[in-house]
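1. coords below, sequence missing:
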């Protein structure tokens, strides 16, 4: 009979966390709920793991993620005394490998609900620019197929169409189409024979389409899947030498982390994006600084947040046109960023004023989805400071267009309305909005 040995590695991490056994269990349960697999662990479970009982394989990534979020650094299986999974033992692949499997999973309606949720990781390993640049030489080519610049133009045009559909109808509507286009058309193009210039352009176009598909996954609420697309986009951007897309993806990853409330990783990603950004005009600088400001505010770094916000303001004031810029940043976007910084720093009233500025400054280039999302955000903050009827009026406008949008993020916002208004049902206006939102949630 063998005596079970305590897991000294996990014990060391537990001591470093400063948690109680119950707090450790609760952190894992919260991530399980976020992952779509609610858990009910208590302190005896954690005690057993520390004594050497091995957690279920499906739970180990959740434990590592809980520790990574607490310690603000990656935590590996080996560091926690866990055996490596088969996936962790695989050799690194070239940028094309895995793209087929990733997209095929998204194309299968029967599996997307299970695979789409994924596990958002605050300590995800991000490939650095020196690590991914120049990988294109390692990609195998198919001598039976040849492509030219016309195929590159077709991929870019289709990406624009998919982006328009995403803006108009939401990520849940557009992502299966993007995944199908990636696996059926773009992935074979990446293996085709082409001139050096055409091959580079095609890999760059694929990188941006991967980023867009990840953005759609975020909108759907599939945050783990989004990170997979983002990392693949970074690899392809490096392979094609597309520095601009590389830094744009890092910024998008920071936006995702910030929207989920993870300030420290959002700062890390926003700063990495700004540092990787090539020389560019003032609007691009504002694009980066605005996200840095929001991230710093969430991380509690008020001085850095306000400094970055002032930098974004100066850059927007210097910018004369959005032409020839990547990811245009307008005065309306700046007002939204200001609202997020103010709210993260505890100034809800100021945040409301900035959101109202945003709506005054919007133009026809802004999407209906963002109008609904920011409107619902404004209503919640109006209710937070006691402006009940103003909140109901704002929600009413947002809900007028809600049935047209297929967005997990907006579904979540609308789903909160009944519980937020439940205590105010004696007010006729609140009761009417309560009933309307409940009806929409059940459709």
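-> Perfect, I can see it now. Since the model is a prediction, treat every value here as computed from it, not as a measurement.
2. can we go C-alpha only for contacts and neighbour counts from here?
-> Noted.
3. biggest helix in the protein, by residue count?
-> Counting by DSSP state H, the longest helix found in the chain is helix 196-220.
4. how near is the closest residue in space to residue 285 that isn't next to it in sequence to residue 274?
-> Leaving aside its sequence neighbours, residue 285 sits nearest to residue 315 (Cα to Cα, 6 or more residues apart in numbering; 6.4 Å). With distances taken as Cα to Cα, to the nearest Å, residue 315 is found 14 Å from residue 274.
5. shared neighbours, these two?
-> Common neighbours of residue 315 and residue 274 are listed as residue 285 (criterion: Cα atoms under 8 Å, 6 or more residues apart in numbering).
6. let's bring in a second one:
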């Protein structure tokens, strides 16, 4: 891709130094920028010559500069600034919305309420959603600490302007009830249907209530309820592969939880951020976030402890820490035996989730048969209405059965996957559908795959 930017006479020593630190060739770096650009919704086609021009002093295009900084931050596992990379920061390219000032808990130039309204309005409008989903996930982002958020100045959590309405406990309960209902829709029909509803409710109802007059206790409860809803919306964005957007929602949820002095939702959200990092393959970052979530909640009840330690087990396995992974699994199992039977729609954790984490840990340590067995047990324990979760579980099970060489069993699991997938709107389900077709190509002439082909074609027509 040719650059239209003007040339500078001064070579970019900062960029050259970072390339040396990262031990990347210029061709490798071009490929990495193209890949990160795809994550951000950009189709880039840079090659070695483009990087050579940058090193020689050409200024990269404005939209590419944040990608360059993020690439080095990921590789070097530390924040990297535009200045360090020898890049100017354009007026429209300050720190991405939701990013934080290194060493600070205060987000840079972001008003929590305004940011949520902007994100929600775009998220509830299908014609605009692709624009907001194009944000870039940052593995090097600084997460605000709970004590700093809880003691932040009032203007960072309360919007300006005259308050013309008054709210009370019924409005708080309405937010919690709607959050539960949206979670149920998510389970049954998928995030493609549930997320626009969450965004619309957030913008049209919750944000005006956050601006309304209220007794201090009610205001704190409303902030807490709103934080739960924003956390759930971020989880759905993550699940729908809009990772940059999901991260922004998570950061806003942390701020609302801090303002409400709600330790539980703060910890749940950190755990969600850990899950997102693990989904993207950042094991070390996932473990850091999972540990931070557990450390921030020393008085957690047994179900929340299980929720947090299960993710710690998964993350520890990703970095090869076998002792810690199995120790955390034992803690999770013990905590679950002490928990009541209440089913929580947000931040809930049960035997299904525990067995799924067990399967992940066993898989990371090359116990493929044990991983498959745990997944099968997890599916048996799953609630009938948790269709979106079952779509994911069955797809993973089929892939692992095929990896073990059990084609017939894999096709059986994929058949069940298709029966649920046809009812669900889910980007992750779409990804699993594509993976299934790709993985089955080498076996197209086998009897098992021929039987499955009619069902695949039928679902493909339904999905358009």
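-> Arrived safely, thanks for sending. Quick caveat: nothing in here was measured; it's all calculated off a predicted structure.
7. The equivalent of residue 71 of the second structure over in the first structure is in what secondary structure piece?
-> Residue pairing (TM-score structural alignment): residue 71 of the second structure is matched to residue 66 of the first structure. Assigned by DSSP states H and E, residue 66 of the first structure belongs to helix 60-71.
8. Okay, buried residues for that helix please.
-> 60, 61, 62, 63, 64, 65, 66, 67, 68, 69, 70 (16 or more other Cα atoms under 10 Å).
9. Just give me the mean distance for it relative to the second structure.
-> Once fitted to the second structure, helix 60-71 of the first structure is off its aligned match by 1.7 Å on average (mean Cα distance after the TM-score superposition for the first structure).
10. list the helices and strands that helix packs on?
-> Judged by 3 or more Cα pairs under 8 Å, 6 or more residues apart in numbering; DSSP states H and E, the packing partners of helix 60-71 of the first structure are helix 8-17, helix 21-35.
11. Report the contact partners of the spatially most central residue of the first structure.
-> By Cα atoms, centre = their mean, the first structure has its centre lying nearest to residue 256, at 2.8 Å. Each residue near residue 256 of the first structure by Cα under 8 Å, 6+ apart is listed here: 218, 223, 266.
12. Format these as CSV; extra columns: neighbour count.
-> Below are those laid out as CSV (neighbours: other Cα atoms under 10 Å):
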residue, neighbour count
218, 26
223, 26
266, 30
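13. any idea which of those residues is closest to residue 306 of the first structure?
-> Closest to residue 306 of the first structure out of the contacts of residue 256 of the first structure is residue 266 (16.0 Å), distances taken as Cα to Cα.
14. those helices in the stretch 1-150 of the first structure, which residues are they?
-> Assigned by DSSP state H, counting those that start in this stretch, the stretch 1-150 of the first structure shows helices spanning 8-17, 21-35, 43-50, 60-71, 99-107, 109-115, 129-132, 149-169.
15. who are the neighbours in contact with the alignment partner in the second structure of residue 9 of the first structure?
-> Aligned by TM-score structural alignment, residue 9 of the first structure pairs with residue 14 of the second structure. The contact partners of residue 14 of the second structure, by Cα under 8 Å, 6+ apart, come to 83, 84, 85, 86.
16. Just the buried subset of these, please.
-> Applying 16+ other Cα under 10 Å to the contacts of residue 14 of the second structure flags 85, 86 as buried.
17. Which one of the contacts of residue 14 of the second structure is nearest to residue 373 of the second structure?
-> residue 85 (48.6 Å).
18. Need the counterpart of that closest one in the first structure.
-> Per TM-score structural alignment, residue 85 of the second structure is aligned with residue 80.
19. What is the burial count for the closest residue to that match other than its chain neighbours?
-> Computed as Cα to Cα, 6+ apart, the closest residue to residue 80 of the first structure that is not its neighbour in sequence is residue 10, at 4.6 Å. Neighbour count for residue 10 of the first structure, taken as other Cα atoms under 10 Å: 24.
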